[in-house]
Every structure is written in structure tokens, then in C-alpha cells.
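# 3D model of this:
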Amino acid sequence: MKPMQDPTRKDINRIYAGFNQAYRAEPERYEFLNISQFCDTDNGVRLELNDDKARGYWELYRPNNDMLICLAEGHYHARYDQRIMPTEDIVTLRFVLSGNYGLTFKSEGRVEIPQASASILYTKKEREFDLSIANDSHLSSVTLHMKPNFLYNSFGINRSKMPSHLQDVVFGGKLNKNLYNFPLSPGMMNNIIDLLRMPYEGARRRLFTEAKSAELTCRLFQEIEDDFKAIPVMATPAHTLKIKLYEAQRILVERYQAPPTIAALAREVGLNRTTLCAEFKEIFGSTVSEFCQSYRMNKARELLQDRNLSISQVAEEVGYEHPSNFTAAFKKQFGFLPKAIRAF
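So this is what the prediction gives:
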């Protein structure tokens, strides 16, 4: 598989750089084994990752000339680096469920993209940057690249509705203010899982991808605008509590293999146990324990897609010492045994 890496990287770079225009113009350039169409139009490609660096996939779909959608799912055994050179201004919305990676700019240096985060990045034309994914990282993400005017016009993005610290990020002002991260809300997290687990093919896959990507964008900017309206009461106890609960969620996502006890988590975020349990369920719609278990089982379901991993290896990867306990927990969560995944 080694000889496939260089052309694959070049074509990934071209897809990012030209909004997949290269694929439309020269489809024959994409006729190598690890790429295949995944939807019913000529605007989607799937890149299988199956070498010594990573196992998983990237799906790239361009619903129109102004937008590129990238779904990424995979386990990276070694560090992965990719240089990106946009040929025009691009606004990127990146929704990261899990995975440790960052962006390196020549003038600003490296910025980390947190797990369980949504971020907005405005990249100027020909302002290259390096994207890197850490070794031993399981990446689950949805990335939406859009031409600025398409984003503003299609989704009703108005500068006056943005807080001052986001205006340059969203509308392309000072280069040292081109990236901002937010914690994933429960709704955004569910959208990401829906996109990465969709069972559809053909026209349905295309429509579902487009609809859920639009929903993610709507959710992100609605939440930004709602928070902006609440700025006069940002220092209230209710707002402080919300920040602490999102911090608790982030900790649970990052340490899903061995999550802290509820008591330890409460101490870490500065809440008492009763308040943490009650308010966590109010905001996220599940108890702390239910959230941990659901997230862990969904990670297991992702890993089971890799047929090179045994079920016992997957169990160990998600924090189970005994495979039998993992099998029982998986069946309780999904209603079928882990081995049934391999039959799909």
C-alpha cells in the first residue's frame, strides 16, 4: 500500500484546494484502488485508509460549487500530516467528536483542535497550513468547507448578530483571529453520529449528508446567536454552571476508556455531586453514566468496522478488561452481538 500514499495525498490536497473541481474535470486521475464513488452523482469520492498509518475512511462530497463536505472515521497508528493550500478564501466548520489533531500556520504556529468541539476557521487564499493527526488517535469528524458568501447568504449569517470576538473569525478579519473553538452541544454530537453511522446509499446518502450538514451549520450559528443575546447575563450563576457542565462533557469524551467517578468528576469541574448529576441530565438528556456508556459503545461500534481488529482487541481499546463483559454491554446497548457488525 505504500506506493498509494503519495498520489492519495496529492489528490486529497487537490480536493481541498479546488473544491473537488479536479475530480470533475479529470475523473480518470482518481481511478486507483483506494478511491470509489459513494453516491449517485459525480461529486463524491471515498478514500479507504488501510495501511501502516491508518485504517478507516474519508468521504468527500461536493453538493455544489461552493461547498465541500468531508466525513472522516479512522484509527491512526502513526502521525498523519497533510499540507493544505486553499486557492480561494474558505470558511471551514469542523465538528470533532474524537481525535487528537491540530493545524500549524507559518505565522501563528500550531493550534490544537479539541475533542468534542466545533470550530470555525477562516482561511485566506493561498495561506497554506499543515493539518496533523496524532498517532494512536481515533478520529471521528465532520468538516464543512464553504465559500464565504455561500455561507453568509445560504444560512443568514449577519455580522451584527455575532459577538465582537467572532466577527473577524467568521468574516475574515485579522489573521491572528481566524480560528475559534466551541464545545459540542448534544444536538451537534447527535448530528455527527448520524452522519458517520448513516446506512443509506445512492440518492438517499447524498440527501441525508446534505441535510445533516445543513442542520449542523444551523445549530452552530443558532447557538452562537443565542449566546450573544444572553451576553448581558453572561456572568450569572446559570451561565457559569453551563460552562462547568460542558467541561464535564469534554472530560468524559477525552477519558471515555476509563472515565472518572461521578464524585471525582464533580470535584474536577467544581460542582457538588447532586448538582452535576441533575444538571447534566437536564442539558444532555442522559445521566453521566448513560452518556459515558453510550459514547464508549459508539466508539466500539466504529472500531468493529476494522476487520483487522479482533473483538477482544476492540474490547480492550474501549476499556474492557474482559471481552465477555464487553459483549454483554454491547448487546445491551444495541440489541445484537458485536460479531453481527461484521456481517453488515
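
# contacts and neighbour counts: CA atoms only from here.
OK.

# could you measure Asp226 against Leu220, distance?
As judged by Cα to Cα, to the nearest Å, Asp226 and Leu220 stand 10 Å apart.

# Which of those two has more residues huddled nearby?
A direct count of neighbours by other Cα atoms under 10 Å for Asp226 and Leu220 places Leu220 higher, at 20 against 12.

# contacting residues for the more buried one?
118, 188 (Cα atoms under 8 Å, 6 or more residues apart in numbering).

# now do His138
Neighbours of His138 in contact, by Cα under 8 Å, 6+ apart: 73-76, 98-100.

# got the residues you listed as TSV, with secondary structure and distance to Gly202 columns?
TSV is the format used below for these (DSSP: H, G, I helix; E, B strand; the rest coil; distance: Cα to Cα, whole Å):
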residue	secondary structure	distance to Gly202
Glu73	strand	20
Gly74	strand	22
His75	strand	26
Tyr76	strand	28
Ser98	strand	27
Gly99	coil	28
Asn100	coil	32
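
# could I get those as CSV with neighbour count?
Formatted as CSV, these follow (neighbours: other Cα atoms under 10 Å):
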residue, neighbour count
Glu73, 25
Gly74, 23
His75, 24
Tyr76, 24
Ser98, 20
Gly99, 24
Asn100, 20
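
# run this one through as well so I can compare:
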Amino acid sequence: MKLRFSSNDMQELNFVREYAEGFGVDTSIGMKEIKSSFAYKGVESNSHRIYLPGVIVSMFEGIRSTGYEYGLESDFPYMQMHFEISTNGCEYFPKAGTEPETLIYTGQHALLFYPALKGQLKYLPMANAFSVEIELTIDFLRRIFNNDLGVLRTFGESIEKLQPSIMGNRSHPITPRMKEVIFEIRRCAYTGSLKKIFVEAKVIELLTLQIDQINTGLDNPVTSLKREDIDKLHEVRDRILQNLVTPYSIEQLSRMAGLNRTKLQEGFKEVFGTTVFAYITQARMEQAKDMIVDGKYASIAEVASRIGYKNPQHFTAAFKRTFGYLPKDLKM
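Here you go, the predicted structure:
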């Protein structure tokens, strides 16, 4: 099983990655990890791969001062869960005009399948990029669904027929819970067999969240937004993330975006999968969690203040609603 990468711009991207049959792992615990990095022509990338039977989790972090692209060609059926956490996105264009393009931009995810890869993959420029790719075998999918891919609907039918497909026919917004699960994988402190069990469970949870969101969207279709409105909503989201301590009102955000209140609220939920204020709260809580775990701050009250809470009790209540436990529990 081979995946060939080819690039005219970056010699480092000319290589062949070999996969064990069924993504098998030749270690006693059935898991291995590989970390690597490279820097070339304005691109700095650090990767962390976790190999499990039937699953490969790849987390990429780095800087792309310029965009880059390369050719992909596989000799085996390729399935991937893809999450663009903080990037401008990536685009895959199959050479076969009959196959669907995969377009995944910042804050989006997709579940995709190709009987074989043969096309161009393009990464857009971005500082502080973070994306996650989880490769799955068909056998892994059959195992967790007990050989019944019916829950995947037409996507499952395409897999059985070895036909290219993107579940839901497009990319979808990453929800706060999806993002939290991804960060739980990245922060996992377990080792050995416990880490193997933990990571596999989180991959299955992520897949469940993807399938549920996509199926819900298929059952309750929404009106597509114009590209310019989506861009405005991304600008609002970026402004929120850059100024988490600022208590923006809906009116202020509406003026920033040049959208009326209703279009902002409904459009934001369509693009990002949650309400404006739920998104702000989740982002604040995730930042607070990282700050507490980091241990650089003297008290929970200081962390609360730094993410915009004047009242530590209000922060503690919001934190518990978000994660199900108290901030002080992270210090134990």
C-alpha cells in the first residue's frame, strides 16, 4: 500500500509513504508514534502521527507564509476525516473530472472517500496553522459498525461500491465539541496501552460527531449563504478569537460584518455549528483550560480575569457547564 507525493516546488515533498496492510502496527501494544518536522521555502511544519490498527491520526502545526501544492497518487482505497482548525484551508482536485473535489476551509471538516487518490492537493498560506487528518481503513469502519454501513447513508453505499464520495457532498463547520475532542487527543498524557485505548475512543467519538452533524444537516437542509457573507462571518469569528476579553454585543458584531442582526446570528450558526455567544464561551473556556494546565498563572481568579470574566464565580460556573468539572480539578 503506497501513497506517492510529487512536487515541482519542494523537493522535500517528493517521496513515497508506505502503509502496512490494514494499517497494521508492529508493536506489542498495537500503537506507535512518530514526530517529524521540515522547513523549506517559507513553510515550517511539525507533524505528530499516531498509528493504531486501521487508523492513522496526523496532527500538523506550523507556518505557511506561502501556499504550496503537490500531486497525490495512491494504490489503495483512501478514506479520511479531515479538520482544518486554524488554517486558510486545503483543496484537493482529482484528475478525473467525474470525481468530486474536496474543498475544506478554516473551521471546517469533511469525511471523504476515494477508491484511489490521483490529483493535486493545495494548501493555502496561513500563519500558525493547525490541521488534523485521520486516515481510516474500510475494515476499521466495518468493525465499529458491525459490518453495517447504513448509518452512513449514500456515503456508506459509495464505500461499498468503491465510488468516490464526500459525506453530505461538502465540508461542514467544526463544532466546539469536535474541537475539544481534537485537543484532548493532542494533550493526551497517557502512554502505552492506555493511550491506544484513549485515542481510538476519541477517534470514534469524532467520527460519531461528524456523522450525526452531517445526517442532521441532510434531514434539515439550510439555505446556502453567499461566499461574500461567509467571508464576513469568518472575519467576525477571527475578530472574536483575537479579542476574547472583549464582550462584543450582537449589534457591534453586526456592524463589523456589515450584516443585519438576523443574518449574522443565523449565518454564524450555519457556518460554525453553534450560536455566537456559545462559540465565544467555548473559545474562552478552551483558552482558560490551556492556561490552567500550563500552570503559569497564580490562581483561577487570574485566569478568569485574563479571559474577560470580572466575577470568578461566574467563570467557574461557565467552566463546569462546558467541561463537566471545576477548573480547580485541573490542578489536582
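
# Next, the TM-score between them, please.
The TM-score (TM-score structural alignment, normalised by the length of structure 2) is 0.61; 276 aligned residues with a Cα RMSD of 4.9 Å.

# The residue sitting nearest the centre point of structure 2 sits in which helix or strand?
Closest residue to the average C-alpha location of structure 2: Phe83 at 2.4 Å, with Cα atoms, centre = their mean. Using DSSP states H and E, Phe83 of structure 2 sits in strand 78-84.

# Please state the offset of that strand from the chain centre?
8 Å (Cα atoms, centre = their mean, to the nearest Å).

# once aligned to structure 1, how far is that strand on average?
Superposed on structure 1, strand 78-84 of structure 2 shows a mean distance to its aligned partners of 1.5 Å (mean Cα distance after the TM-score superposition for structure 1).

# okay, that strand sits on what stretch of structure 1?
Mapped onto structure 1 using TM-score structural alignment, strand 78-84 of structure 2 spans residues 90-96.

# now what about that stretch, what contacts it?
So stretch 90-96 of structure 1 is contacted by 113-125, 139-148, 151, 170, 184, 192, 217 (Cα under 8 Å, 6+ apart).

# Return the set of buried residues in stretch 74-83 of structure 1.
Buried residues in stretch 74-83 of structure 1, defined by neighbour count with 16 or more other Cα atoms under 10 Å: 74-77, 83.

# Equivalent analysis for stretch 60-72 of structure 1, please.
Neighbour counts using 16+ other Cα under 10 Å place 60-63, 67-72 of stretch 60-72 of structure 1 among the buried residues.

# could the residues you listed be laid out in CSV, adding secondary structure and distance to Thr104 of structure 1?
Output for the buried residues of stretch 60-72 of structure 1, formatted as CSV (three-state DSSP; distance: Cα to Cα, whole Å):
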residue, secondary structure, distance to Thr104 of structure 1
Leu60, strand, 22
Tyr61, strand, 25
Arg62, strand, 25
Pro63, strand, 28
Met67, strand, 23
Leu68, strand, 21
Ile69, strand, 21
Cys70, strand, 20
Leu71, strand, 21
Ala72, strand, 20
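
# could I get those as TSV with distance to Ala17 of structure 1?
Formatted as TSV, the buried residues of stretch 60-72 of structure 1 follow (distance: Cα to Cα, whole Å):
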residue	distance to Ala17 of structure 1
Leu60	13
Tyr61	14
Arg62	13
Pro63	16
Met67	12
Leu68	10
Ile69	13
Cys70	13
Leu71	17
Ala72	18
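
# Go ahead and confirm Lys169 of structure 1 touches Tyr122.
No, residue 169 of structure 1 isn't Lys; it's Val. Yes. If you go by Cα atoms under 8 Å, Val169 of structure 1 and Tyr122 touch, sitting 6.0 Å apart.

# Name the residue in these two with the higher neighbour count.
Higher neighbour count among Val169 of structure 1 and Tyr122: Tyr122, with 26 against 22, using other Cα under 10 Å.

# just checking, the more buried one is part of a strand?
Yes. Assessed by DSSP: H, G, I helix; E, B strand; the rest coil, Tyr122 of structure 1 belongs to a strand.

# which position in structure 2 aligns with it?
Counting by TM-score structural alignment, Tyr122 of structure 1 corresponds to Phe113 in structure 2.

# ditto for Gly187 of structure 1
In structure 2, the residue matched to Gly187 of structure 1 (TM-score structural alignment) is Arg177.

# I am finished for the moment; much appreciated.
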